[in-house]
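S.K.: Based on what follows, work out the 3D shape:
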Amino acid sequence: MPRPHSDNGRVELRLRPEDKAVLTRAAAIERLDLTGYILRNMLPQAEAVIEREERLQLSERDSLHVLDLLENPPPAPARLIRAAKAGFTLE
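M.R.: Model prediction:
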């Protein structure tokens, strides 16, 4: 039965005994406890995943196109102009 959620900073990790033995041995070689070893090796990877997924990367061509649109925006559609004249607000 699952335990109630508690944000106490703990994470449970179920490993095969042979996988835990490998991680424990590597941690000992680097003079770290298992938690320190896992954190040191996994946090940079987690941060890289977040960075990769949250950053929008444009090609040079697309970057130039965006800059051109900012400097020379297309005319507003008639529907938008009518809404602005009618006092429409986006609340």
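S.K.: going forward, measure contacts and count neighbours with C-alpha atoms only.
M.R.: Fine.
S.K.: Please give the element, helix or strand, for the residue nearest the centre of the chain.
M.R.: Residue closest to the average C-alpha location in the chain (CA atoms, centre = their mean): Ile50, at 2.5 Å. Secondary structure from DSSP states H and E places Ile50 in helix 34-54.
S.K.: Next, the structure of the following sequence, for comparison with the previous one:
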Amino acid sequence: MPRKIVETNSRVSLRIPSEDKALLVRAVDLEQTTLTDFMLRYALQAARTVIEQAERVELNQRDSLHVLDLLENPPAPNTKLMQAAQNLPPSP
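M.R.: Predicted structure coming up:
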């Protein structure tokens, strides 16, 4: 279960095995940076990748053409769509 983010604290605590920490420290030494900067840089890269993959839809050429065709020639509304439109609140 996700935990609530505490907005007043910019700290993040991690508990990791000593072998993993040693690996991180070795990488930090090679990059000549701090552990915080190293972890933040790569964690943010990973976060951006995860978000992009979750939010982006890539279509192949056939599906792209199908979507464009539907936009140019939309199908007639079905009964469910008409009922949903009638149940919308009036616009201001």
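S.K.: Work out the TM-score between the chains.
M.R.: Aligned and superposed, the two chains score 0.74 in TM-score terms (TM-score structural alignment, normalised by the length of the first structure); 84 aligned residues with a CA RMSD of 2.5 Å.
S.K.: re the thing from before, so which bit of the second structure is the helix holding Ile50 of the first structure matched to?
M.R.: Aligned using TM-score structural alignment, helix 34-54 of the first structure spans residues 35-55 in the second structure.
S.K.: in the matching stretch, what's buried?
M.R.: Residues of stretch 35-55 of the second structure classed as buried by neighbour count (16 or more other CA atoms under 10 Å): Leu35, Phe38.
S.K.: related to what we said a few turns ago, list the contacts for the residue nearest to the centre of the first structure?
M.R.: Not one residue lies near Ile50 of the first structure by CA atoms under 8 Å, 6 or more residues apart in numbering.
S.K.: For the first structure, just list every one of the helices.
M.R.: 17-29, 34-54, 60-71, 78-85 (DSSP state H).
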